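**Student:** sequence first, then the predicted structure:
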Amino acid sequence: MPAAPHVFPDHTLDTAPAGARPTMESVTRHLGHLPAAVGRLATSPELLAGFMKANALFTASTLDPLAREVLVLTVATRNQCHLCVAMHTAELHRLGADPELVAALRGARPLADDRLEAVRRFVLEVLATAGAVAPEALTAFLDAGFTPRNALEVVLGIGTYTMSTLANRLTGAPVDPQLAAHAWEPATA
């Protein structure tokens, strides 16, 4: 159950702690609006800045954009972050990703693209083993055309989006109207 909204207020630039305001201004300039999640995460200027910095580093990594989005959607569906799934579904559409790829990621199903499936499987293996992946799992990732550097960038992405997904769930961050078309709910067992 999401946290009560009154616990994590929807901060604006006027109500946010001073330390969060520069980050909030930057996000608003970049997106053209202030996402509700950013307003709630602003309760901790350190968490907000930490996520933004980690995300900028992950975005600058040598993993290609589709591989990064596969990682994010894999973490987001695993951690059941409705907001991250919606946001990164929109990003996949912006990137022109195959609709079947998007549907498989949202459904936490294997991907038809072998290279991207190698990313998804490696992310799940890193998570399941807390990084102590079996040699054959690392070999399979490398054999799909990735590098040792990419393997460490997967850890960076997992850390970044674990921070985001857990914070969004803790604060009960809603999906902004701009992302409503990409809303997602986890499958029920």
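**Tutor:** Everything's here; your move. Numbers count the residues shown, from 1 in each chain.
**Student:** please make it C-alpha for all contacts and neighbour counts, starting now.
**Tutor:** Fine.
**Student:** contacts for stretch 138-147?
**Tutor:** The contact list for stretch 138-147 (CA atoms under 8 Å, 6 or more residues apart in numbering) reads Asp114, Arg115, Ala118, Val119, Phe122, Pro148, Ala151.
**Student:** let me fix that: stretch 168-185
**Tutor:** 2-5, 7-8, 35-37, 40-41, 80-83, 85-87, 89-90, 106.
**Student:** again, but for stretch 33-49
**Tutor:** Contacts for stretch 33-49 (CA under 8 Å, 6+ apart): 8-12, 16-17, 19-21, 23-24, 27-28, 167-168, 171, 173-176.
**Student:** so which bits of it are buried?
**Tutor:** Neighbour-count burial for stretch 33-49, counted by 16 or more other CA atoms under 10 Å, picks out 34-45, 47-49.
**Student:** show me how far the lengthiest helix in the chain is from its chain's centre.
**Tutor:** When the chain is parsed with DSSP state H, its longest helix is helix 148-171. Computed by CA atoms, centre = their mean, to the nearest Å, the chain-centroid distance of helix 148-171 equals 7 Å.
**Student:** all helices of the chain, in order?
**Tutor:** Going by DSSP H, the chain shows helices at 21-31, 36-41, 45-59, 65-78, 82-94, 99-106, 114-129, 135-143, 148-171.
**Student:** here's the one I want to compare it with:
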Amino acid sequence: MFPHHTIESAPAASRRALQATTDRLGFLPSPVALLATSPQALEGFLKLSALFESTTLDQLDRETLILTIAARNACEFCVAMHTQKLTAMQADPALIAALRAQQSLPDAKLEELRLFTLEVLATAGGVADARVQQFLDHGYTVQNALEIVLGISTYTLSTFANRLTGAPLNDQLKAFA
């Protein structure tokens, strides 16, 4: 139902983003090819993703948040892609397995980030002050709390769009499914 675009078949307003993504990753991820049908949705995701990557959360924190959302939202593509990223980072395999299984994490600080992310989602941001303080007591900041909202927004867009379009795994990610 949703066209799987190439750089040549995509709407003109999506082509530059498709080329840049292909250049950066070495392949065109199927979700990007599918999202290209809406240049605005594609640009929105890519801009939000870049903004999230520039937050004060470190890379492991960001990937923990992303895989938490991907697993919660049952996005096969995002689970595989971010498993691959965590593996490339040489993250603890037990951490990756727990994130994928939506289970408690072996690292207390990352587990707090995971639980806080889920609480923000469950309450639509209506997190009680005591719960926010618990997050802060684990070494995070109020800036990090707002950055988590940015990450949730970014990867809710991604996971919902991927599920809506039925984004298949690229061959490059099948080993991480």
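**Tutor:** Now that the structure is in, tell me what you want to look at. As the structure is a computational prediction, the values presented were derived from the model and not from experiment.
**Student:** Thr87 of structure 2: how many residues sit nearby?
**Tutor:** 14 (other CA atoms under 10 Å).
**Student:** would you mind measuring from the counterpart of it in structure 1 to Thr59 of structure 1?
**Tutor:** Alignment note: Thr87 of structure 2 maps to His93 in structure 1; criterion TM-score structural alignment. To Thr59 of structure 1, His93 of structure 1 is 17 Å away according to CA to CA, to the nearest Å.
**Student:** picking up where we left off before, just the buried members of the contacts of stretch 168-185 of structure 1?
**Tutor:** The buried subset of the contacts of stretch 168-185 of structure 1 - by 16+ other CA under 10 Å - is 8, 35-37, 40-41, 80-83, 85-87, 89-90, 106.
**Student:** may I ask which two of the contacts of stretch 138-147 of structure 1 are separated the most?
**Tutor:** By the measure CA to CA, Asp114 and Pro148 form the most distant pair in the contacts of stretch 138-147 of structure 1, at 18.4 Å.
**Student:** residue most distant from the centroid, structure 1?
**Tutor:** Going by CA atoms, centre = their mean, the residue of structure 1 most distant from its centre is Asp14, 27.3 Å out.
**Student:** nearest residue to the residue sitting nearest the centre point of structure 2 other than its sequence neighbours?
**Tutor:** Central residue of structure 2 (CA atoms, centre = their mean): Ile66, 3.5 Å from the mean position. Excluding its sequence neighbours, the residue lying closest to Ile66 of structure 2 (CA to CA, 6 or more residues apart in numbering) is Tyr155, at 6.5 Å.
**Student:** which residue in structure 1 aligns with the one you found?
**Tutor:** Using TM-score structural alignment, Tyr155 of structure 2 pairs with Tyr161 in structure 1.
**Student:** just Leu110 of structure 2 next, same as before
**Tutor:** Using TM-score structural alignment, Leu110 of structure 2 pairs with Leu116 in structure 1.
**Student:** gap between the residue nearest to that match when sequence neighbours are not counted and Phe146 of structure 1?
**Tutor:** Distances taken as CA to CA, 6+ apart put Ala67 closest to Leu116 of structure 1, at 6.2 Å, once the chain neighbours are dropped. Counting by CA to CA, the gap between Ala67 of structure 1 and Phe146 of structure 1 amounts to 10 Å.
**Student:** and for the residue nearest to Ile66 of structure 2, the neighbour number?
**Tutor:** Neighbours around Tyr155 of structure 2, by other CA under 10 Å: 23.
**Student:** wait, it sits on Thr64?
**Tutor:** No. Tyr155 of structure 2 is not in contact with Thr64 according to CA atoms under 8 Å; the separation is 11.8 Å.
**Student:** show me what contacts the closest residue to Leu124 of structure 1 other than its chain neighbours?
**Tutor:** Sequence neighbours aside, Thr74 is the residue nearest to Leu124 of structure 1 in space, at 7.6 Å (criterion: CA to CA, 6+ apart). When contacts are counted by CA under 8 Å, 6+ apart, Thr74 of structure 1 touches Leu105, Ala108, Arg120, Val123, Leu124.
**Student:** tell me the counterpart of Thr74 of structure 1 in structure 2.
**Tutor:** By TM-score structural alignment, Thr74 of structure 1 lines up with Thr68.
**Student:** try Phe8 of structure 1
**Tutor:** Checking TM-score structural alignment: Phe8 of structure 1 goes with Phe2.
**Student:** Leu63 of structure 1 now?
**Tutor:** Aligned partner of Leu63 of structure 1 by TM-score structural alignment: Leu57.
**Student:** alright, calling it a day.
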